[in-house]
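**Student:** whatever this is, show me its structure:
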Amino acid sequence: MKKVTMFVWNHFTNDARVNRECTTLADNGYDINLIAINDPKNPAISAYEEISNTFKVHRVKRYPWLLQAYQDHGKKFLLVVAGVQVVIIPSLFYISFTLMAAYLLSLVVAAGMIKFKKIRKWFINGAIITRMIVKGYIQNADIYHANDLNTLPQAIVCSKLRLKPKPLIYDSHEVQSDRTGYNPKTIKSIESFMLKFVDQMIVENHTRAKYNEDIYGFYPKTLYNYSEKYNIEEKPQINLHKKIGINEDEKILLYQGGLQQGRGLELLIEAMDEIEEGHLLFIGGGKLTQPLKEQAEASKQAYRIHFLDKVPFQELPSYTREAYLGFQVLQNICFNHYSASSNKLFEYMMAHVPVISCDFPEIKKVVEETNTGLVVDSHNASEIANTVNQLVKDTSLRNQLSENTKQAKEIYNWNNEKSKLLEVYNQFVPIEHPITQFHTK
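**Tutor:** Down below sits the predicted model:
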């Protein structure tokens, strides 16, 4: 059985895409070891998890021991350390002034690591990268797979710094060189250099593949972020109305996913002033959680705006199915957003929930071709509100859009896409008895 080591820079608790890829490979004769990051704040997450006999998750420690002790004990830890120094420093001075100076320097570095956020982040990330490399190198896999740029260095070291180099797949879920919070010029230089070591690059769609060709000179493989195919009627039912404290006859206007910049979430709250009926529900978490809650509390429509923490992806369909409509209103603040074909769109589709979407090329193409939702200017709160009102008032239109999802999901699902992933793997590490027949869409 061919061994695969895959890296992902998260806790692997809500990464549906990586889970789909790992499960597909494991079901088709590959032995998968996924290296992720442990979460010391969540005791429910284990350092080692066996999803199946051929799919195992290894979570490396997040913090260096010094920072972990500080995180756990705070001022008590600092007092203990200070007390110990009272004994150690005079002793070292007695032995050697140079030794004492070196020790004091290490204390300064440690203090900086604790006190200064930027230095602390460097040490944390450095520790994670080192642990990932050690774990991945020891596994000596037949092929290595990096999910996004932040795990590519680890995969390069593990796959290429060997007497006999191993194949390396770079699976870029984002447009790394044009996304919020990153320096495009710096990231482009780093990615361009690292691509020299990559045997196959994968991107989310053809819009991104063409962009990649324009800046790097080659057209990578595409692997669309479609949802797993399932029958929504077979998913467990929950009383979402009761969970958020509203009457059963109220319409839920759902946004599910990360609460991050550039997703039009502030505009959804703003639009509630003009939306005549329905309750806005956010399911998820992120950097904007608190600002959005504060905006909602200040709104006159506060009683119609609700928040739930993120839900494990295995349970999410039970929540999605309760919605009257779903939102996918990304804003054009970077090419990464403009070119997205977000999994959220297909999660709504799989649950038979009509979508109100942005008019960006990949998303607009799906929504209009399948007639499973309505496209809006995602930068215009009034247009979003008017479109919601249209669907709320016209239940026959809403029901027709919902009915259309039943045909659309037969096309836009992972069962029709996963063969492309298997073709990539078969190119480098073929298996003797593949379970899934390869075909090209």
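**Student:** please count neighbours and contacts with C-alpha atoms only from this point.
**Tutor:** Will do.
**Student:** any idea which strand is longest in the protein?
**Tutor:** As assigned by DSSP state E, the longest strand anywhere in the chain is strand 30-37.
**Student:** how about this one, so we can line them up?
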Amino acid sequence: MNIIILRSNPILPDPRVEKEANTLLGLGYKVKILAWNRRSLNNREIYGEIKVKNGTLPIRWFNVNASFGNGMKNFLPLLFFQIFLIGWLIKHRKDYDFIHACDFDTVIPAWFCSKLFNKKYVYDIFDYYVDAFHVPNFLKSKVEKIDIFMINSADAVIIANESRKEQISKSRPKKLYIIHNSPDISDVIDNKEHGVMFSNTQKLKFAYIGILCAGRLLKEILEIFQEHQEWELHIGGFGPYEQHIKSIADSNDNIFYYGRIPYEKVIEIERKCDILFAIYDPDVPNHKYSSPNKLYEAMMLGKPIIVAKGTGIDETVQNFEIGKAIDYNGESFEQAITEMFEERDNWRCMKHRTQILYNKHYAWEIMNTRLEELYRLISVD
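**Tutor:** Have a look, this model is predicted:
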């Protein structure tokens, strides 16, 4: 059985897609990824592959130039990308049995071709579109109605945590599964080095590797680390702030910028740091249901984490005492660091507590079983 995964970024990395695809390979499915390369002016390649534990994932890039976080300016590039997806899915209609659509910006081609060729599609909602992105007010209700229709039409729907049931409460999915953004422990259990150059100072080390954009308190945090040379920031990823962060890192010995890196290197950097953070702006509606990779990575690694109040995950962090939940401002972040440093003697107990929590409720082995059940059930429907 063949599965096509649709994603509106170039992958490389995309931890959730890579983990799900790796699981499906391990279950015996053949998996191919269709992805959007938005930096087509810098990269003319259209074919590639991703090495994962269970094999190799072929990837087909559609090169349509666009920027991340550009809102409605990306409408035409997105439309072209979707047309290219539909064209490929029509041309290769005999080469796949299931379409696994990631987010709203790939689900319409999945729905269209599933109806046209009697295929089954899974709608994997990483972020609920009207809450996560800048959709003009006059379009919001229309986009949401289409999204709800896509949810109701899908053979199965995946969401990233339990709280998002409320977010999609207007819909009636045929089958609903929760796949948390948990890391695969096999990425770190061997404790292998992956060629990351890392400082050997005794400074308190912090890690953030993810989307580099507004709504993450990143500019304020960069200012704090420029003022506190006794702390180290290890930051990487991609997004609109890339050049800004790189220029600051170039002029500060305590700020290390890694750019876009593979997931195994993300885990290695986080393992070598002391504290992680994932501070989302609570005024963004989607952030009330946030489920960042960083939270699960922190739990698996037994690292304390700093998050923002009012973002869903703050309750988990506070209830299980696995870090700090702060107001969304630089002063609160700075204060949290001071408090956590004073409490560092408790980190060993916290590590034990968080890893038990992770293994009981969030381990990727649990998510693996859910994904296996999902595809088994829709295969026989």
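**Student:** hmm, back to that, mean shift between the longest strand of structure 1 and structure 2?
**Tutor:** Using mean C-alpha distance after the TM-score superposition for structure 1, strand 30-37 of structure 1 ends up 2.0 Å from its aligned counterpart in structure 2, as a mean over the superposed pairs.
**Student:** strand 30-37 and whichever helix or strand comes after that strand, what's the angle between them?
**Tutor:** For strand 30-37 of structure 1, the succeeding helix or strand toward the C-terminus, using DSSP states H and E, is strand 48-52. Interaxial angle, strand 48-52 of structure 1 versus strand 30-37 (axes from the mean of the first three to the mean of the last three C-alpha atoms, to 10 degrees): 150 degrees.
**Student:** contact partners of strand 48-52 of structure 1?
**Tutor:** Contacts to strand 48-52 of structure 1, defined as C-alpha atoms under 8 Å, 6 or more residues apart in numbering, come from residues 56-59.
**Student:** picking that back up, for the longest strand of structure 1, name the packing helices and strands.
**Tutor:** With contacts defined as 3 or more C-alpha pairs under 8 Å, 6 or more residues apart in numbering; DSSP states H and E, the packing partners of strand 30-37 of structure 1 are strand 2-7, helix 16-27, strand 55-60, helix 117-139.
**Student:** what's near enough to touch R353 of structure 2?
**Tutor:** Taking C-alpha under 8 Å, 6+ apart as the contact definition, R353 of structure 2 lies against 302, 320.
**Student:** tell me the SS of I306 of structure 2?
**Tutor:** When the structure is reduced to helix, strand and coil (DSSP: H, G, I helix; E, B strand; the rest coil), I306 of structure 2 reads as strand.
**Student:** counterpart of it in structure 1?
**Tutor:** I306 of structure 2 maps onto I356 in structure 1 when the alignment is built from TM-score structural alignment.
**Student:** before we move on, what about R16 of structure 2?
**Tutor:** Taking TM-score structural alignment as the criterion, the aligned counterpart of R16 of structure 2 in structure 1 is R17.
**Student:** wait, doesn't that match sit right on N225?
**Tutor:** Yes - if you go by C-alpha atoms under 8 Å, R17 of structure 1 and N225 touch, sitting 6.7 Å apart.
**Student:** more neighbours, these two?
**Tutor:** A direct count of neighbours by other C-alpha atoms under 10 Å for R17 of structure 1 and N225 places N225 higher, at 25 against 17.
**Student:** for L295 of structure 2, see how far away the counterpart of the more buried one in structure 2 is.
**Tutor:** Following TM-score structural alignment, the counterpart assigned to N225 of structure 1 within structure 2 is N181. Summarising the geometry, the distance separating N181 of structure 2 from L295 of structure 2, computed by C-alpha to C-alpha, to the nearest Å, is 9 Å.
**Student:** before we move on, back to that, what count of nearby residues applies to the match of I306 of structure 2?
**Tutor:** For I356 of structure 1, the tally of surrounding residues (other C-alpha under 10 Å) stands at 24.
**Student:** quick one, what contacts it?
**Tutor:** Contact criterion C-alpha under 8 Å, 6+ apart gives 325-329, 373-376, 384, 387-388 as the residues in contact with I356 of structure 1.
**Student:** narrow these to those that are buried.
**Tutor:** With neighbours counted using 16 or more other C-alpha atoms under 10 Å, the contacts of I356 of structure 1 contain these buried positions: 325-329, 373-376, 384, 387-388.
**Student:** mind listing the strands for the stretch 151-300 of structure 2?
**Tutor:** With DSSP state E, counting those that start in this stretch as the criterion, the stretch 151-300 of structure 2 has strands at 156-159, 176-178, 204-211, 231-238, 255-257, 275-278.
**Student:** would you list every one of the helices in the stretch 51-200 of structure 2?
**Tutor:** Listed in chain order, the helices found in the stretch 51-200 of structure 2 under DSSP state H, counting those that start in this stretch are 75-91, 104-117, 129-132, 137-153, 164-167, 186-189.
**Student:** list the residues that contact Q229 of structure 2.
**Tutor:** For Q229 of structure 2, the contact set (C-alpha under 8 Å, 6+ apart) comprises 253-254.
**Student:** ok, now how distant is it from H180 of structure 2?
**Tutor:** Here the criterion is C-alpha to C-alpha. By it, Q229 of structure 2 lies 36 Å from H180 of structure 2.
**Student:** ok, now I279 of structure 2?
**Tutor:** As it turns out, when the distance is counted by C-alpha to C-alpha, I279 of structure 2 lies 18 Å from H180 of structure 2.
**Student:** hang on, the earlier thing: the longest strand of structure 1 maps to which residues in structure 2?
**Tutor:** Mapping strand 30-37 of structure 1 onto structure 2 (TM-score structural alignment) gives residues 29-36.
**Student:** what is the neighbour count of the aligned partner of E232 of structure 2 in structure 1?
**Tutor:** Applying TM-score structural alignment, one finds that E232 of structure 2 aligns to H279 in structure 1. Neighbouring residues of H279 of structure 1 were enumerated by other C-alpha under 10 Å; the total is 24.
**Student:** for the closest residue to H279 of structure 1 other than its chain neighbours, what are its contacts?
**Tutor:** Counting by C-alpha to C-alpha, 6 or more residues apart in numbering, the nearest residue to H279 of structure 1 once its immediate chain neighbours are dropped is R304, at 4.7 Å. Going by C-alpha under 8 Å, 6+ apart, R304 of structure 1 touches 278-280.
**Student:** farthest pair in the contacts of I356 of structure 1?
**Tutor:** Between any two of the contacts of I356 of structure 1, the greatest separation by C-alpha to C-alpha is 14.0 Å, found for L325 and V376.
**Student:** closest to the centroid, which residue in structure 1?
**Tutor:** When structure 1 is reduced to its mean C-alpha position, the nearest residue by C-alpha atoms, centre = their mean turns out to be D15, at 5.4 Å.
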